[in-house]
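S.K.: This is a predicted model, with the sequence first.
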Amino acid sequence: MTENRPGDHEKYVKADQPYERDTRYIETRITRDGADGYPVEAGRYRLVVSYACPWANRSIIVRRLLGLEDAISMGVCGPTHDWRSWTFDLDPGGVDPVLGIPRLQDAYFRRIPGYEKGITVPAVVDVPSGAVVTNDFPQITLDFETEWVDFHRDGAPRLYPEDLRREIDEVNAVVYRDVNNGVYRCGFAGSQEAYDDAYDQLFSRLDWLTERLRTQRYLVGDTITEADVRLFTTLARFDPVYHGHFKCNREKLSEMPVLWAYARDLYQTPGFGDCTNFDHIKRHYYQVHRDINPSGIVPKGPDLSNWAEPHGREALGGRPFGDGTPPAPLG
């Protein structure tokens, strides 16, 4: 984490340098065999998220699609944070009601005193000890899909089916490099050259995705998979944030017909749109990233009501949940 004084904002742009994401995560896993010391156990763990964060948003969506709400509780941080940590400012008294802490960093410090790397969401916390188990966001959702199967709801989709895992992994790798992280490489580029390279790589991959999705409804196979979840959370932030704030402005998502229809198809699928909070998304990026938006002003636009417009992707076939069923409507 950046060494800032209290009240300072974290710095994301380093002059004359390309953006490099810190991927040194706590890689402990929660598995059925408990090999890392943390066995799958309903009610033991709490998923801490923010609806603002695309990496955390993935875990929110997967948890809901699989019906893990009763097995894994969820704590929600507010959309903004300071240099110290994400905070539970949405909860009464600013304290998480299960963990009893005001800041996510308290759970990190319980696991590793003086933890010096990023205090990130999503994080899975062991409730009895109050310590973070893992913040390895790509592995968290994969383990939800493969290790927590005994607690999946009846009719849960197969988001990471064995026969498609190799292809899903291949798609995820290039989408992460060029799109999920590519928008950050544009927004936090410290030089014109770094920005230009990231911009070209981003839109080249979006063009590739357009051709892939022109004749098939989903990224891999004929049902929703982990690959769709990972791409969706970036697309959902594209027009509200990345197009302007991160200078990803060759065109808006709403001006890319295939990807725009694909994104609306997912958004209108239970588990996606109902786990998306555009207000939190906009407030996070524009208020936290003060080195690229010094005023902290949050733009009023764009009008996001167009996410509810018909998408027409049903004509391509496919079944969102395969042989399963959608999750029940949120109460």
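M.R.: Cool, the structure landed.
S.K.: From now on I want contacts and neighbour counts done on CA atoms only, so please keep to that.
M.R.: Fine.
S.K.: What degree of burial does W208 show, as a neighbour count?
M.R.: 12 (other C-alpha atoms under 10 Å).
S.K.: Look at it and tell me its secondary structure.
M.R.: For W208, the secondary structure call by DSSP: H, G, I helix; E, B strand; the rest coil comes out as helix.
S.K.: now do V125
M.R.: Look at V125: counting by three-state DSSP, its state is strand.
S.K.: Measure how buried Y285 is and give me the count.
M.R.: That count, for Y285 with other C-alpha under 10 Å as the rule, works out to 24.
S.K.: in the strand or helix carrying Y285, what counts as buried?
M.R.: When elements are assigned from DSSP states H and E, Y285 belongs to helix 278-288. By 16 or more other C-alpha atoms under 10 Å, the buried positions in helix 278-288 come out as 278, 280-288.
S.K.: and the two most separated of these?
M.R.: F278 and V288 (15.3 Å; C-alpha to C-alpha).
S.K.: Excluding chain neighbours, what is closest to V132?
M.R.: Computed as C-alpha to C-alpha, 6 or more residues apart in numbering, the closest residue to V132 that is not its neighbour in sequence is V125, at 4.2 Å.
S.K.: List the contacts of that neighbour.
M.R.: Contacts were defined as C-alpha atoms under 8 Å, 6 or more residues apart in numbering; by that measure V125 touches 45-48, 107, 131-134.
S.K.: Could you dump the residues you listed into a markdown table and include neighbour count and secondary structure?
M.R.: Listed next are those as a markdown table, based on neighbours: other C-alpha atoms under 10 Å; DSSP: H, G, I helix; E, B strand; the rest coil:
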| residue | neighbour count | secondary structure |
| --- | --- | --- |
| Y45 | 24 | strand |
| R46 | 21 | strand |
| L47 | 25 | strand |
| V48 | 25 | strand |
| A107 | 25 | helix |
| A131 | 22 | strand |
| V132 | 26 | strand |
| V133 | 25 | strand |
| T134 | 23 | strand |
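S.K.: A further structure is provided below for comparison with the first:
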Amino acid sequence: MRRLRQADWSRRLVRETAVGVDDLIWPIFVRDGDGEPESVPSMPGVFRLSVEGCVDAARRARDLGIPVLALFPYTDASKRDEGGSEALNPANLVCTASRAIKAAVPDVGILCDVALDPYTSHGHDGLLVGDRILNDETVDMLCRQAVVQAEAGCDIIGPSDMMDGRVACIRAALDAAGHRDTLIMSYAAKYASAFYGPFRDAVGSGSMLKGDKRTYQMDYGNRDEAIREAAQDIAEGADMIMVKPGMPYLDVVARLAGELGVPTFAYQTSGEYAMIMAAAQNGWLDGDRAMMESLGAFKRAGAAGVLSYFSPKAAEALRRR
């Protein structure tokens, strides 16, 4: 067995899976105003960008060959309310950034998150009454949000809310509004996870969250449930599915990719990114090697691609190779 491992060229020749730039989706955070990027303390090397900064990121993605940007808003508390009404504003940050990117860099795809947590004053993904999330009333809001995003130029709608039945309703709403070609990448298996903390800081919802999200996000002890969730979303019209978080759930990625026959993506979450970056900054591991090894794990598990904050850095590393 070692004969095949003795040289770089032979290792590359027989490698079973490899990460390419086409596998990468780059999540970025958009903020109000102009000026320099704002750092996210819990995510070293990640910044909140102005709309113009998002356009610059799109140009960088195009030059590196990254196919898709995923947009997430840092919504000021003054624009948040109980019902998340800013999600329906055609001039909100995500929509404004989408239009600007499509005007300047039309050949880069845009993925937009569909959920209310960046816009609600309570930090939940849906409409809240007491301590109960309303399913159907939230789905109605999500359908309207998806149409607003598609009209702003979004190419892929990413429902991350985990409400029941939302994919079918969003597909019907998009079709009725003339957006039949808009794709849906469902967060089909999104777990109630401790790995989302830095992301919530980045979008400004961490300190606002009341309670937790375990009544609608999945229990981390369950795998068969992920099959049922994903199969339902596919039946309702999802073009692609996603598992989130990523590395702690590689068994789920592998099972969905192997059994369901649709493109399956993994989200390397903010917590996963922060752990690698923190260890690298402390000299406890080689950050670049850990980055590429972690991305390779997703591909080995069967993922069609990965949403990762490492995307531009990984793309540059792949170019150097």
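M.R.: Sure thing, it's come through. Quick caveat, the model's predicted, so the values are computed rather than measured.
S.K.: what's the TM-score here?
M.R.: Comparing the two superposed chains by TM-score structural alignment, normalised by the length of structure 2, the resulting TM-score equals 0.32, with 177 aligned residues with a C-alpha RMSD of 6.7 Å.
S.K.: buried stuff in whichever strand or helix holds R166 of structure 1?
M.R.: Element membership of R166 of structure 1 [criterion: DSSP H and E] is helix 165-175. Applying a neighbour-count criterion of 16+ other C-alpha under 10 Å, one finds 165, 168, 171-172, 175 buried in helix 165-175 of structure 1.
S.K.: Run a quick neighbour tally on W260 of structure 1.
M.R.: Counted with other C-alpha under 10 Å, W260 of structure 1 comes out at 18.
S.K.: A131 of structure 1 versus that one, what's the distance?
M.R.: With the distance defined as C-alpha to C-alpha, to the nearest Å, W260 of structure 1 ends up 40 Å from A131 of structure 1.
S.K.: now V175 of structure 1
M.R.: Using C-alpha to C-alpha, we find V175 of structure 1 at a distance of 32 Å from A131 of structure 1.
S.K.: try A227 of structure 1
M.R.: In terms of C-alpha to C-alpha, A227 of structure 1 sits 30 Å off from A131 of structure 1.
S.K.: same question, E145 of structure 1
M.R.: Separation of E145 of structure 1 from A131 of structure 1 (C-alpha to C-alpha): 23 Å.
S.K.: now E226 of structure 1
M.R.: On the measure of C-alpha to C-alpha, E226 of structure 1 and A131 of structure 1 end up 27 Å apart.
S.K.: and if you look at I61 of structure 1?
M.R.: Separation of I61 of structure 1 from A131 of structure 1 (C-alpha to C-alpha): 24 Å.
S.K.: now swap in P257 of structure 1 and tell me
M.R.: As defined by C-alpha to C-alpha, P257 of structure 1 lies at a distance of 45 Å from A131 of structure 1.
S.K.: Next: A261 of structure 1.
M.R.: Distance of A261 of structure 1 to A131 of structure 1, computed by C-alpha to C-alpha: 41 Å.
S.K.: next one: D207 of structure 1
M.R.: Using C-alpha to C-alpha, we find D207 of structure 1 at a distance of 42 Å from A131 of structure 1.
S.K.: just L47 of structure 1 next, same as before
M.R.: 12 Å.
S.K.: Just the strands from the stretch 101-250 of structure 2, written as ranges.
M.R.: Taking DSSP state E, counting those that start in this stretch as the test, the strands found in the stretch 101-250 of structure 2 are 109-114, 127-129, 132-134, 156-159, 183-190, 240-244.
S.K.: can you count the residues close to D207 of structure 1?
M.R.: As a burial measure, D207 of structure 1 scores 15 neighbours (other C-alpha under 10 Å).
S.K.: What of R319 of structure 2?
M.R.: The local packing of R319 of structure 2 (other C-alpha under 10 Å) involves 12 other residues.
S.K.: circling back: which one, of the strands of the stretch 101-250 of structure 2, ends up nearest to L142 of structure 2?
M.R.: Taking C-alpha to C-alpha as the criterion, strand 109-114 is the member of the strands of the stretch 101-250 of structure 2 that comes nearest to L142 of structure 2, at 6.3 Å.
S.K.: list the helices and strands that closest one packs on?
M.R.: Strand 109-114 of structure 2 makes packing contacts with strand 68-73, helix 135-151, strand 156-159 when contacts are defined by 3 or more C-alpha pairs under 8 Å, 6 or more residues apart in numbering; DSSP states H and E.
S.K.: List of residues touching the last one?
M.R.: By C-alpha under 8 Å, 6+ apart, the surrounding residues in contact with strand 156-159 of structure 2 are 109-115, 146, 149-150, 166-167, 182-187.
S.K.: So R63 of structure 1 sits against I140, correct?
M.R.: No: between R63 of structure 1 and I140 there is no contact, the gap being 10.1 Å when judged by C-alpha atoms under 8 Å.
S.K.: hang on, the earlier thing: can you list the helices and strands packed on strand 109-114 of structure 2 in TSV and add distance to E293 of structure 2 and mean neighbour count?
M.R.: As requested, those are exported to TSV (distance: least, C-alpha to C-alpha, whole Å; neighbours: other C-alpha atoms under 10 Å):
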stretch	distance to E293 of structure 2	mean neighbour count
strand 68-73	21	23
helix 135-151	34	22
strand 156-159	26	25
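S.K.: can I get these in CSV with distance to L49 of structure 2?
M.R.: Rendered in CSV, the data for these read as follows (distance: least, C-alpha to C-alpha, whole Å):
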stretch, distance to L49 of structure 2
strand 68-73, 9
helix 135-151, 19
strand 156-159, 21
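S.K.: Compare the ones you listed and report which one is nearest to K313 of structure 2.
M.R.: That would be strand 68-73 among these, by C-alpha to C-alpha, at 14.1 Å.
S.K.: Who are the packing partners of the closest one?
M.R.: For strand 68-73 of structure 2, where contacts count as 3+ C-alpha pairs under 8 Å, 6+ apart, the packed elements are strand 24-30, helix 51-64, helix 93-104, strand 109-114.
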